[in-house]
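S.K.: below is the structure, and that's it, no one-letter string:
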């Protein structure tokens, strides 16, 4: 099996981990990393190509030719600030641009959109905590789901991870010990390996925190067992 993945947000904390796991996955044949700046650490890595974009609302014919033929995308460009440009305009511009390359394509393209555990799609609901951010992210989810409903060859999956923590850190491991089993917290590597697996193999349309945690931990456990068998 070969799988060409597009990634955004590759210099962020989640995106960089997703890139790392994608490069390790034998089913991934190539990775196109969309970035504003060069990534020196990736120079010489034949499996990845960094495509530089100054403006994530514009995709030239040259850029689209590099994206063409991809099997899936993990959209990691997100923040906790609720920036409408980042949450709404950038992913929609990407979808419109990439869809133009799918005219003669018979396969389905799988788009995985990273959101958040407390996101709210109902724009009329009164929220007491981070209302604007949660609703903007909710708009982003609905926007990309609507896009898939209007394009039969496009599949949208929404991932809502809990709080993402660093493996081995004192705070992170304490958080996992206290509330990790509920999905409220997830380690970066567990989330990343789950996301790569989802974009390759698919899932339900909405991935809630506990499902992501269980999937990530199972994959990490299986990978560790396989590694021990060959050592």
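M.R.: Looks like it arrived, so ask away. Being a predicted model, the structure only gives us computed values, none of them experimental.

S.K.: going forward, measure contacts between C-alpha atoms and count neighbours the same way
M.R.: Will do.

S.K.: for the protein, what spans make up the strands?
M.R.: In chain order, the chain shows strands spanning 3-8, 28-35, 48-52, 72-75, 109-114, 154-159, 163-165, 185-187, 206-207, with DSSP state E as the criterion.

S.K.: who wins for proximity to residue 220 among those strands?
M.R.: In this view, those are compared for proximity to residue 220 by CA to CA, and strand 185-187 is the closest at 10.9 Å.

S.K.: circling back to that earlier point, now the strands of the chain in CSV, with mean neighbour count and distance to residue 128?
M.R.: CSV is the format used below for the strands of the chain (neighbours: other CA atoms under 10 Å; distance: least, CA to CA, whole Å):
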stretch, mean neighbour count, distance to residue 128
strand 3-8, 22, 31
strand 28-35, 20, 35
strand 48-52, 17, 39
strand 72-75, 24, 28
strand 109-114, 24, 23
strand 154-159, 23, 23
strand 163-165, 20, 19
strand 185-187, 26, 22
strand 206-207, 18, 24
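
S.K.: got another one to weigh against that:
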């Protein structure tokens, strides 16, 4: 299958590509990003680097004909373009909303109209966050506007799929803290554990969420919302089967 990874140069995107290079169900990886996407350094002996095609997009609100042509015929898309809470401090709110909401809307509207080569629905796997809130009346006390905005994006993705007459099948992945070996020092790991306890944020390993996103894209969507516990469950199962 032909898989788009949007946000290919990011933390999770790099791991998705690393695993997809060795996945027998993925024949082509379209790495969508603002810059050229390299083959991950730790791709592994079973990786097929020839699968990777870098698709550089200068404007995620206006896809060029060239980019559309490169993305045409994809069977699935793992969408990872977003602003994390830690990045909010360094950019205006309007910019954060544009990246999280506007880019997703335009991306789905564009990719959703590029018919998969298989003739089957496009599988769109949108990655959000555990604390995102789809009901504005239940705005969280911490990062309330951000959580509601991410929830608004989730609502759009699911409604678009529902109204697509079978052209798009979508799921929303809602991970908590995404952890990986070496990501945190001892002090930061302690602080993150305390922080997660205070706000009730669950944790998922990087390898687990990447394995789950690929599985949903390749093998079919289990349900329209994948909570952190689902990402851990599916990721561990898939990883166990591949060993």
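M.R.: Perfect, I can see it now. For clarity, every value in this text was computed on a predicted model and none was experimentally measured.

S.K.: sorry, back to before: take the strands of the first structure and lay them out in a markdown table including distance to residue 140 of the first structure.
M.R.: Output for the strands of the first structure, formatted as a markdown table (distance: least, CA to CA, whole Å):
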| stretch | distance to residue 140 of the first structure |
| --- | --- |
| strand 3-8 | 15 |
| strand 28-35 | 19 |
| strand 48-52 | 24 |
| strand 72-75 | 12 |
| strand 109-114 | 9 |
| strand 154-159 | 10 |
| strand 163-165 | 19 |
| strand 185-187 | 22 |
| strand 206-207 | 13 |
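
S.K.: which among those is found nearest to residue 21 of the first structure?
M.R.: Go through the strands of the first structure one by one with CA to CA and the one that ends up closest to residue 21 of the first structure is strand 28-35, at 9.7 Å.

S.K.: from residue 38 of the second structure, how far off is the equivalent of residue 30 of the first structure over in the second structure?
M.R.: Matched across to the second structure, residue 30 of the first structure falls on residue 28, judged by TM-score structural alignment. Separation of residue 28 of the second structure from residue 38 of the second structure (CA to CA, to the nearest Å): 15 Å.

S.K.: and for residue 58 of the second structure?
M.R.: Residue 58 of the second structure is 17 Å from residue 38 of the second structure, by CA to CA.

S.K.: tell me which element the residue of the second structure positioned farthest from its centre falls in.
M.R.: Taking CA atoms, centre = their mean as the measure, the residue most remote from the mean C-alpha position of the second structure is residue 187, 28.4 Å away. Using DSSP states H and E, residue 187 of the second structure maps to helix 186-199.

S.K.: from the centroid of the first structure, which residue is nearest?
M.R.: When the first structure is reduced to its mean C-alpha position, the nearest residue by CA atoms, centre = their mean turns out to be residue 74, at 3.3 Å.

S.K.: so who does that one touch?
M.R.: Residue 74 of the first structure makes contacts with 5-8, 111-114, 195-196, 199, as judged by CA atoms under 8 Å, 6 or more residues apart in numbering.

S.K.: what sits against the aligned partner of residue 144 of the first structure in the second structure?
M.R.: Aligning on TM-score structural alignment places residue 144 of the first structure opposite residue 157 in the second structure. Contact criterion CA under 8 Å, 6+ apart gives 105, 108, 126, 170, 172 as the residues in contact with residue 157 of the second structure.

S.K.: rerun at 6 Å
M.R.: Listed by CA atoms under 6 Å, 6 or more residues apart in numbering, residue 157 of the second structure has no contact partners.

S.K.: roughly how far does it sit from residue 97 of the second structure?
M.R.: Spatial separation of residue 157 of the second structure from residue 97 of the second structure under the definition CA to CA is 15 Å.

S.K.: residue 116 of the second structure too?
M.R.: The separation that residue 116 of the second structure has from residue 97 of the second structure, given CA to CA, amounts to 29 Å.

S.K.: please say which of those two ends up with more neighbours.
M.R.: Regarding residue 116 of the second structure and residue 97, a neighbour count based on other CA atoms under 10 Å identifies residue 116 as having more, with 22 against 19.

S.K.: shouldn't that one be in contact with residue 75?
M.R.: Yes: Residue 116 of the second structure is in contact with residue 75 according to CA atoms under 6 Å; the separation is 4.8 Å.

S.K.: and residue 147 of the first structure, how many neighbours does it have?
M.R.: Applying the criterion other CA under 10 Å, we find 18 residues in the vicinity of residue 147 of the first structure.

S.K.: and for residue 85 of the second structure?
M.R.: Taking other CA under 10 Å as the criterion, the count of residues near residue 85 of the second structure is 12.

S.K.: for residue 52 of the second structure, see how far away the residue opposite residue 91 of the first structure in the second structure once aligned is.
M.R.: When the second structure is aligned by TM-score structural alignment, the residue opposite residue 91 of the first structure is residue 104. Distance of residue 104 of the second structure to residue 52 of the second structure, computed by CA to CA: 22 Å.

S.K.: centre of the chain to the top helix by length along the first structure, how far?
M.R.: The helix spanning the most residues in the first structure, taking DSSP state H as the definition, is helix 209-229. The gap between where helix 209-229 of the first structure is centred and where its chain is centred comes out at 18 Å by CA atoms, centre = their mean, to the nearest Å.

S.K.: now do it against strand 154-159, angle only.
M.R.: With axes from the mean of the first three to the mean of the last three CA atoms, to 10 degrees as the basis, helix 209-229 of the first structure and strand 154-159 are set at 90 degrees to each other.
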